[in-house]
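Novice: starting from these lines, generate the structure:
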Amino acid sequence: MTTTADTPPPDAGRDPMLDAVRGGVTIYDLGRPLYAGMPQSPNHPAYTHTLPRRHGDRTRPDGGSAANDLISMGTHVGTHIDALAHVSHNGRLHGGADAAEACVGGRYPEHGVHTVAPMVRRGVLLDVPAVLGVECCEAGYEITPADLDAAVRRQGVEPAPGDVILVRSGWGRHFADPDREAYIGGASGVPGVGADGARWLAGRAPHAVGADTIAFERLAPGEGHSVLPAHRVLLVESGIYLIETMDLDALARDGVHEFTFVLSPLPLVGATGSPVRPLALVAARGREVPRG
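Specialist: Sure, this is the predicted structure:
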């Protein structure tokens, strides 16, 4: 989804940091809607929503009434970010921390998602289907370093250290399928990077990486989430945050490969992840995108 924000003309007394939005900015919403029954990993608690209080349950003397909500969900459901506490390998988190000892009182004080600072960084989209000449990568397709190199050459946008790199497979088109299993891809598999593609990304030293799939990972047909080498390479070995279940189609449709990326996790103290609503901001033509 995209929207355009109109901003007033500049004046001499304003902060120069506002230059990025003066003259108008197009906003690309890269998050997915949260609703009961949406496709999600079977490894996490599902999203549920109810209204414990509805209009008319209680009416104030002046005729006013209010409704409120109760939601329940895992922190890795819908569009979300993985904190460094999310994955361990051989009992170790990123930096060599003992995964068992790092959990204190049911929380991860040093590796939890509350330690992930809000992001305002240069974003780069690598549109792999455009390189392959298809609308969507095939189920179970492994996105290779050669594919990522080709995307950089085609787009003419080179990732830089500290960027947020988003890898589009086209698989996001299945998120709204009536058959929620299509997006999950348990039987068919899901396209994405494997260990080699993850190392290519880690070699560019991004702050975070994201994808339009349920996991930042190539999932083999029939194997589900049984093995997650990209998570190991990026989270454990490299300390790079993962953003999953993103909507990247509008960026690709409009040929936007470079933008200002904005994301802020919920400060869930000690949690392994957080729901997020990432945004891509594209300033008026001729404005530069700030590097993080």
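Novice: drop to CA atoms for contacts and neighbour counts, all remaining ones
Specialist: Will do.
Novice: helices or strands up against the longest helix along the chain?
Specialist: Taking DSSP state H as the criterion, the chain has its longest helix at helix 145-155. With contacts defined as 3 or more C-alpha pairs under 8 Å, 6 or more residues apart in numbering; DSSP states H and E, helix 145-155 has these neighbours: strand 119-127, helix 128-132, helix 195-202.
Novice: what comes up buried for it?
Specialist: Within helix 145-155, the residues that count as buried by 16 or more other C-alpha atoms under 10 Å are 145, 147-148, 150-152, 155.
Novice: wait, residue 88 touches residue 231, no?
Specialist: No: Residue 88 lies out of contact with residue 231 (C-alpha atoms under 8 Å); the separation is 9.1 Å.
Novice: picking up where we left off before, is it possible to get TSV of the helices and strands packed on helix 145-155 that adds distance to residue 247 and mean neighbour count?
Specialist: Below are these laid out as TSV (distance: least, C-alpha to C-alpha, whole Å; neighbours: other C-alpha atoms under 10 Å):
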stretch	distance to residue 247	mean neighbour count
strand 119-127	12	24
helix 128-132	14	19
helix 195-202	20	20
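Novice: I have a second one here; can you model it like the first so I can compare?
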Amino acid sequence: MTTDTTTRAGQGRDPLLEAVRGGVRVHDLGRPLYIGMPQSPNHPAYWHTLPRRHGDMVRPDGGSAANDMLVMGTHVGTHIDALAHVSHDGRLFGGADAAQAGAGGRYLEHGVHTIEPMVRRGVLLDVPAALGVDGCDPGYEITPADLERAAGRQGTEVGAGDVVLVRSGWGRLFDDPDRERYIGAASGVPGVGEAGARWLADRGVHAAGADTIAFECLPPGKGHSVLPAHRVLLVESGIYIIETLNLEEVAAAGAHEFTFVLSPLRLTGATGSPVRPLALVGRPQGEDR
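Specialist: As a prediction, the model looks like this:
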């Protein structure tokens, strides 16, 4: 552990720490994990159980403890895709042989453990607001023109190294009693298409996210049959994808630019990880904390 004596003495303070002390508004972009939540049918479902409950074992002093067991896929709930998640023509990002990369049951080269924690400029592109609608229609393809329109309306330029979160409005269906509405297998799901993915890649973004389970446009009845945006971002460009984000609160607050914080679990060789991303926005001077 290192100690900065000047900071302890009150001199040379870290500007980031000073900003935090000044107060920040935290927008939680992660979805709650619960049994039966909507998710991609391609991944193992979330399951939670208590192998030990209070009273199963009581210590001599009356103390008792409960504990849990989780079973879930790494692409369930709000999660990040590692570069090992998708291959094309047998190759991963950088030309790595996909079959050889998974030898031994782990992807050591492009697994999720290789993703560094993110503290970056975040940009929300609120597409429905730019289009003047509550939410994009089922199966709607978000185009470069839509992304440009959202960025222009908000005055938030997308730059290299940014994390860009694309709101389609579909996230409003996450808690619908009919979980199939959010999954959208029959209806289709709005999202970024191949051209939109290239627009993001051309700007050198570090990661891209959305409020749906697949990030990209799913045409009605097609499901996850073809995922060109995944190919463009993960395989061709080395850009991480974050899915099933909760973007409703941050959009309602009009926070289109913020400090984005995300850290995947260090699951060695895994293709993805559940995450709980945060959008941090400075509080206006004088606002109660």
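Novice: centre of the chain to stretch 232-246 of the second structure, how far?
Specialist: Computed by C-alpha atoms, centre = their mean, to the nearest Å, the chain-centroid distance of stretch 232-246 of the second structure equals 9 Å.
Novice: which residues sit against that stretch?
Specialist: Under the contact criterion C-alpha atoms under 8 Å, 6 or more residues apart in numbering, stretch 232-246 of the second structure has outside partners 28-31, 77-83, 85-88, 91-94, 171, 194, 197-198, 201, 205-215, 230.
Novice: and those residues, which are buried?
Specialist: Of these, these count as buried by 16+ other C-alpha under 10 Å: 28-31, 77-83, 85-88, 91-93, 171, 194, 197-198, 201, 205-215, 230.
Novice: in strands, which of the residues you listed fall?
Specialist: In this view, these that belong to strands under DSSP state E are 28, 79-81, 207-210.
Novice: wait, residue 100 of the first structure touches residue 93, no?
Specialist: No: using C-alpha under 8 Å, residue 100 of the first structure makes no contact with residue 93, being 9.3 Å away.
Novice: from residue 263 of the first structure, how far out is the residue nearest to the spatial centre of the first structure?
Specialist: Geometric centre of the first structure, nearest residue: residue 243, 2.9 Å, by C-alpha atoms, centre = their mean. According to C-alpha to C-alpha, to the nearest Å, residue 243 of the first structure stands 10 Å off from residue 263 of the first structure.
Novice: what residue of the second structure matches up with residue 82 of the first structure?
Specialist: Using TM-score structural alignment, the partner of residue 82 of the first structure in the second structure is residue 81.
Novice: residues touching its match, list them.
Specialist: Contacts of residue 81 of the second structure by C-alpha under 8 Å, 6+ apart are 75, 112, 240-242, 271-273.
Novice: select only the buried ones of these in PyMOL?
Specialist: Buried members of the contacts of residue 81 of the second structure can be picked out in PyMOL with the line below, counting by 16+ other C-alpha under 10 Å:
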select buried, resi 75+112+240+241+242+271+272+273
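Novice: in strands, which of the contacts of residue 81 of the second structure fall?
Specialist: Going by DSSP E, the strands hold 240-242, 272-273 from the contacts of residue 81 of the second structure.
Novice: out of the residues you listed, which one sits closest to residue 108 of the second structure?
Specialist: The nearest member of these to residue 108 of the second structure, counting by C-alpha to C-alpha, is residue 272 at 12.5 Å.
Novice: if I look at the closest one, how far off is residue 42 of the second structure?
Specialist: Noted for residue 272 of the second structure: a distance of 13 Å to residue 42 of the second structure, by C-alpha to C-alpha.
Novice: tell me where the stretch 1-150 of the second structure has helices.
Specialist: For the stretch 1-150 of the second structure, applying DSSP state H, counting those that start in this stretch gives helices covering 5-8, 15-21, 98-101, 127-131, 144-154.
Novice: picking up where we left off before, could you dump the buried residues of helix 145-155 of the first structure to TSV with distance to residue 125 of the first structure?
Specialist: Shown next, in TSV, are these (distance: C-alpha to C-alpha, whole Å):
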residue	distance to residue 125 of the first structure
145	15
147	13
148	10
150	13
151	9
152	9
155	9
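Novice: nearest to residue 267 of the first structure among the residues you listed?
Specialist: When the buried residues of helix 145-155 of the first structure are compared for distance to residue 267 of the first structure (C-alpha to C-alpha), residue 148 wins out at 32.8 Å.
Novice: if I pick the closest one, what's in contact with it?
Specialist: Listed by C-alpha under 8 Å, 6+ apart, the contact set of residue 148 of the first structure reads 126, 128, 197.
Novice: shared with the second structure, which of these?
Specialist: Retained in the second structure (both residues aligned by TM-score structural alignment, their matches' C-alpha atoms under 8 Å) from these: 126, 128, 197.
Novice: which single one of those residues is nearest to residue 250 of the first structure?
Specialist: Taking these together and measuring to residue 250 of the first structure by C-alpha to C-alpha, the closest member is residue 126, at 13.2 Å.
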